[in-house]
Structures are given as structure tokens and as C-alpha cells.
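A.B. asks: the sequence and its predicted three-dimensional model are supplied below.
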Amino acid sequence: MNRPIGVIDSGVGGLTVARELMRQLPKEKLIYVGDTLRCPYGPRPKEEVIQFTREMVDFLLEKNIKMLVIACNTATAFTLEMLRNELDIPVVGVIQPGARAAIKTSQNQHIGVIGTEGTISSQAYPQALKHINPSIHVNDLACPRFVPLVEMGVLEGEDAYQVVAESLVPMKEQNHIDTLILGCTHYPLLSSTIQEVMGNDIKIISSGDETAREVSVLLEYYDTFSNGYHPPQHEFYATGDRALFENIANAWFDSPVEHIEIITLGT
């Protein structure tokens, strides 16, 4: 089935998931929507996140997508079950895959989670982790300064290190954790700095790899793998600054990103 897979995010963070989807599923066409104009979603009220997410989904449904990937932890926490009930296509979030990866990785069952205010307040990760293993110990921390840093393209260097180091002080004090979930898809863009601050003994988990595996399983289950013979022409849409989106995308992907368009969502 040569219909595309839709991927949505509050901004550029979901590109970390999109890259892994491209790597694992090279025949599948992706249509990516990043709401860069209204990013970040983390501090926004739940109702607003739901509204903005619906607007991105409606845009993608017009593109006849065969599956939706919510590549935003805040949107996953607030809308995943709702969208699964409303849509007649498979809907994949990033929280459950990230939780599963962390449990497989942790040796001492002490896991840290960092994310936006919305994701952390939702308690979606502790619930997902404890649903799998009730004996898991979870320490979570909101890092509201990370997403604006990434959206500005400040991914490395002294400024990035200072923000990350200051933000992670409470998590570093939890010196019994051995695994840290990057509970926001923007955070892998800061992963080298986060690893430097936390130290090499801490295993860093981002959900892109596991999310792509889940997408692959669902494509097989529903027999909807693309059977195209030519490399897919992915499409990227953003609601904010095109040049900034393009710069970050080109820095993150192995080849230049084409077909970037600026769209308007809502009224």
C-alpha cells in the first residue's frame, strides 16, 4: 500500500523519529508536520495541545495517510488514546516504545525521565513503566528550557552545556539511576551534551528506534508495507520559520531535505 505515513510534532524534535523511520523503513514515504510557530507544547494547557494536534492530524488526513505517528511526547500523553478511538488508521505514540526500551536497558531498575512540563505532569512515563514492571523506580524532571534551545538551533557549545547542566542538577543528584529517558523528541538533538553532563555511566534512551520498530510491526500486521520501487519523496511542512527548520533538518539528516513548505493551521 503506497500511501504515506504521517508524522506530527510540536516543532523540529520529531525529526529524530522521522530519521529513524527513514533508516528502518526506506521504502516508506513520510509526510512530516512540525508546528514550529506554536512550539513548545509542554507549557500549554491540555485543551490547547489537543486542539493543535487535531489541526495537524486533519491536515495529514487530507493527504490520505495510512498511519499516524505522534512524534511528540506531550501530544502523545494528551491525545493518543483519543485519536486511536477516533481514527480508522493505526496511531503510534512515542511513550510506550521509550518505556520498553528503558526497561530493557536498565540493570538496577532505577530510571530517570526528563521531558516538558506537560509530559512530566501527565505522569505518562511512570505509568507506562510501572504498567510493564511495577517494581521500577522512576525519577522525573521537567526541563522547560530545552525545547526553546533546540528550536533556536543551539544544539552544542558553551551555551547549550550551561542550560543543560543547570537543568539537570536535580536529576544528577539522583545518583542511583542508571538509565535516562529523553521524554521529548527534541532532546535527542541535545543528546551529546546531555550525555556529557550526566556522565558515560548513564544510558541515554530516545524513543525513535523503538517507535520505528513498532511502526514496522504494524505495517506487517496490517499488510500495508509500501511496494514501491523508487526512493520515496518525503514531504515536510512547518508553521514557522522555513530557514531555521531547514537548517536543523539538514544538520540532522544524512542528505539535504527537500519539499519543505510553510503552512497555516487553525484560524
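C.D. replies: Thanks, I have it. Residues are numbered from 1 along each chain as shown.

A.B. asks: C-alpha only now, for contacts and for neighbours.
C.D. replies: OK.

A.B. asks: surely residue 107 touches residue 178?
C.D. replies: Yes - in terms of Cα atoms under 8 Å, residue 107 counts as a neighbour of residue 178; the distance is 7.1 Å.

A.B. asks: neighbour count winner among those two?
C.D. replies: When residue 107 is set against residue 178 and neighbours are counted by other Cα atoms under 10 Å, the residue ahead is residue 178, at 20 against 12.

A.B. asks: would you check how far apart the closest residue to the more buried one other than its chain neighbours and residue 136 are?
C.D. replies: Of all residues beyond its chain neighbours, the one nearest residue 178 is residue 202 (4.9 Å), with distances taken as Cα to Cα, 6 or more residues apart in numbering. Separation of residue 202 from residue 136 (Cα to Cα, to the nearest Å): 16 Å.

A.B. asks: which helix is the longest one in this protein?
C.D. replies: Using DSSP state H, we find that the single longest helix of the chain is helix 46-61.

A.B. asks: what packs against that helix?
C.D. replies: Judged by 3 or more Cα pairs under 8 Å, 6 or more residues apart in numbering; DSSP states H and E, helix 46-61 is in contact with strand 5-9, helix 73-86.

A.B. asks: now those in CSV, with distance to residue 154?
C.D. replies: Listed next are the helices and strands packed on helix 46-61 as CSV, based on distance: least, Cα to Cα, whole Å:
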stretch, distance to residue 154
strand 5-9, 19
helix 73-86, 21
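
A.B. asks: which residues does residue 58 contact?
C.D. replies: By Cα atoms under 8 Å, 6 or more residues apart in numbering, the contact list for residue 58 is empty.

A.B. asks: give me that answer again for 10 Å
C.D. replies: 52, 265 (Cα atoms under 10 Å, 6 or more residues apart in numbering).

A.B. asks: host element of residue 170?
C.D. replies: Counting by DSSP states H and E, the element that carries residue 170 is helix 169-172.

A.B. asks: what's the closest non-adjacent residue to residue 206?
C.D. replies: In space, residue 206 is closest to residue 182, 5.3 Å off (Cα to Cα, 6+ apart).

A.B. asks: take this one as well and set it beside the first:
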Amino acid sequence: MSDKSERAIGVFDSGIGGITVLKALRAALPHEDLVYLGDTARLPYGTKSPETVTAYATQATKHLMEHGVKMVVIACNTASAVAIGPLTEALKPLPVIGVIEPGAKAGVAATKSGRIGVIGTEATVRGGAYMRAIHALDPKAQVTQAPCGLFVTLAEEGWTSGEVAEAAAKRYLAPLFKGRNAPDTLVLGCTHFPVLARIIKKVVGKNVKLVDSAATTAKAVEAALAEQGLASRRRGKGKTRFLATDSAERFARVGGIFFGETIRPKDVELVDIRPS
């Protein structure tokens, strides 16, 4: 394919949660072809070491490159936190977009008090990427963080409501929202978390603004495509291709919850991205 602008955008995540970003991309960029890779055989990334996450992200990106993509979107907060630097350097001049900076930007724009809460995986919170990104935009912002690893499992299982999900939300979030100086904004620092937004909102209260980085990431992708002359010029609807490293049936069943559309198991291609 000689025209780079008509190549697909590659998107990857540790599992299915990144489909929230894919959905936002599909809405913002309807004419673009998208290839989504979920590394479902090795999720979650959030409990892995930075070295392991970087290795997995590199393998996922390498596989996407074999599909001739024009851009890589890291639809995983953990991988964005630890691997965006190495991937950006390795793939130059190919654009690489993560979800941390767009999410931080949205959080700073949403807060009125300057108090921002961030929830994510253990690795994302431990690495402090959101705190650094938020303070780069607003040095005076008060940032409090909490790891909510069980949310990933609940989202992947499709347990997005009910007693179990609510109990987990209360256990994780109650300490974060105690007292007068509680955050007025909560950044959902994991792409799995938006499907739990209703239960999270019930626990933190209607006055707390929830920030999902998916829509902001889609805007960042749109801007990068325009800046580099890579936006598709086709008029028809772009194609969406799904790749997974394990269980097409489960990917389709749970992925449909994230995508808001039915995904058929036969439309999910199983791939092996591990080095041979």
C-alpha cells in the first residue's frame, strides 16, 4: 500500500479494556481502518514488572507493525506509563500515542478545586505517571492515587454491576473520598474502568467528575493524524479488525460490552505474538 494515509491505525491493550479507546476512535474517526490487538493470554499487565510490561508491549507493537499500521495507540495505562518512551524511540518516525497525557489533560481541565483523584492498576499508580503528567500541567494540583486491581478482573468478567462490584468500589474508593479535601475529579486511569463508571459514580457521588481518557486520546490521535498528513481521505466507513492472543469466544462476549456492539467469535483472529 503506497499511500500511508490509507493504512490502518494499530491499537493494543493487555486485554479487552482498551476497546473503550477503540470505541472512541471509531466514533471520532469513522473513515479510518483500525486493528485492535488484545494480549488476553498474558493479562493483566498491571501486576507485572516494568521490564515485563515493556517486553510485552514491544511484542504487541511488533505484531501490529506486521500489519503495516501508520500509527500505534497504546490503549493501556500500564503500558503507556512504562513503555511509551522505548516504543516512541524504536518506532520513529511512526507516531505513538498513549493514554496517560490525554487523561491528565482532561483531569486538569475538569477540576475546579485542584484536587484530583487517580485510580489505576498497581503498576500505573506505583510508577506515578499520572501524577507527573498532571503536575506538568498544573504544579499546584493535589493528586491522590489508589490502585484498584480487582476492577480489571471485574471488567474482564463482565461483572460491572451488583453487590460484588459495589463492594469492591466502596473498599477502594471510600478512603480516597474522606473528609473536606476529597477530590472533585476522578481520573479513571485504566481503560477497563469506564464500564464500571456507573457503580463508581454511585460510590463517589454525583458531584465528582469522572474522567475517561478514551475520548481525549481519540482527539490526540485525530490531531496527530492531521499534523502528519496521515488522515484517511476515504469517504466510506473504515474497517475494524480484532486480534487476540487467547480465547476468541471470551474476547467476543466481553468485548461486546466494551464496544457497545456485538462482536462475533469468528471475527476475532487468534495470534501468537511471543518471540519464537
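C.D. replies: Cool, got the structure. If you're wondering where the values come from, they're calculated on a predicted model, not measured in any experiment.

A.B. asks: just tell me what the residue nearest to residue 206 of structure 1 corresponds to in structure 2.
C.D. replies: Residue pairing (TM-score structural alignment): residue 182 of structure 1 is matched to residue 188 of structure 2.

A.B. asks: now the longest helix of structure 1 on structure 2. Mean distance?
C.D. replies: Superposed on structure 2, helix 46-61 of structure 1 shows a mean distance to its aligned partners of 0.6 Å (mean Cα distance after the TM-score superposition for structure 1).

A.B. asks: how about the next helix-or-strand element following that helix, aligned to which bit of structure 2?
C.D. replies: Following helix 46-61 of structure 1 in sequence order, the next helix or strand is strand 67-70 (DSSP H and E). Per the alignment by TM-score structural alignment, strand 67-70 of structure 1 matches residues 71-74 in structure 2.

A.B. asks: before we move on, what about stretch 236-253 of structure 1?
C.D. replies: So stretch 236-253 of structure 1 sits over residues 242-259 in structure 2, by TM-score structural alignment.

A.B. asks: list the buried ones in the matching stretch?
C.D. replies: When burial is assessed from 16 or more other Cα atoms under 10 Å, stretch 242-259 of structure 2 yields the following buried residues: 242-246, 248, 250-259.

A.B. asks: again, but for stretch 32-42 of structure 2
C.D. replies: Of all the residues in stretch 32-42 of structure 2, those buried under the rule 16+ other Cα under 10 Å are 32-40.

A.B. asks: using a markdown table, lay out the residues you listed together with secondary structure.
C.D. replies: Rendered in a markdown table, the data for those read as follows (DSSP: H, G, I helix; E, B strand; the rest coil):
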| residue | secondary structure |
| --- | --- |
| 32 | coil |
| 33 | coil |
| 34 | strand |
| 35 | strand |
| 36 | strand |
| 37 | strand |
| 38 | strand |
| 39 | coil |
| 40 | coil |
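
A.B. asks: identify the farthest-apart pair in those.
C.D. replies: Set against one another by Cα to Cα, the buried residues of stretch 32-42 of structure 2 have their most distant pair in 32 and 40, with a gap of 24.4 Å.

A.B. asks: what's the neighbour count on the residue in structure 2 that residue 85 of structure 1 lines up against?
C.D. replies: Taking TM-score structural alignment as the criterion, the aligned counterpart of residue 85 of structure 1 in structure 2 is residue 89. Here the count is done by other Cα under 10 Å, and residue 89 of structure 2 has 12 residues near it.

A.B. asks: what's the answer for residue 82 of structure 1, then?
C.D. replies: When counting by other Cα under 10 Å, one arrives at 11 neighbours for residue 82 of structure 1.

A.B. asks: surely it meets residue 50?
C.D. replies: Yes - using Cα atoms under 10 Å, residue 82 of structure 1 and residue 50 qualify as a contacting pair, with a distance of 9.4 Å.

A.B. asks: what do those two both touch?
C.D. replies: Here residue 82 of structure 1 and residue 50 have residue 76 as joint contacts, going by Cα under 10 Å, 6+ apart.

A.B. asks: quick one: the strands in structure 2?
C.D. replies: Remark: strands of structure 2, listed N- to C-terminal, are 9-13, 34-38, 71-74, 96-97, 115-120, 142-147, 185-189, 209-212, 240-244, 268-270; assignment by DSSP state E.

A.B. asks: out of those, which is closest to residue 199 of structure 2?
C.D. replies: By Cα to Cα (comparing all of those), the closest turns out to be strand 209-212, at 11.6 Å.

A.B. asks: mind putting the strands of structure 2 in a markdown table, distance to residue 48 of structure 2 included?
C.D. replies: A markdown table is the format used below for the strands of structure 2 (distance: least, Cα to Cα, whole Å):
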| stretch | distance to residue 48 of structure 2 |
| --- | --- |
| strand 9-13 | 14 |
| strand 34-38 | 16 |
| strand 71-74 | 17 |
| strand 96-97 | 21 |
| strand 115-120 | 14 |
| strand 142-147 | 14 |
| strand 185-189 | 17 |
| strand 209-212 | 23 |
| strand 240-244 | 19 |
| strand 268-270 | 23 |
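
A.B. asks: ok, which of those comes nearest residue 63 of structure 2?
C.D. replies: Of all the strands of structure 2, the one in closest proximity to residue 63 of structure 2, counting by Cα to Cα, is strand 34-38 (8.8 Å).

A.B. asks: quick one: that closest one to chain centroid distance?
C.D. replies: The chain centroid and the centroid of strand 34-38 of structure 2 are separated by 12 Å, computed with Cα atoms, centre = their mean, to the nearest Å.

A.B. asks: in structure 1, point out the residues matching it.
C.D. replies: With the alignment judged by TM-score structural alignment, the segment of structure 1 matched to strand 34-38 of structure 2 spans residues 30-34.
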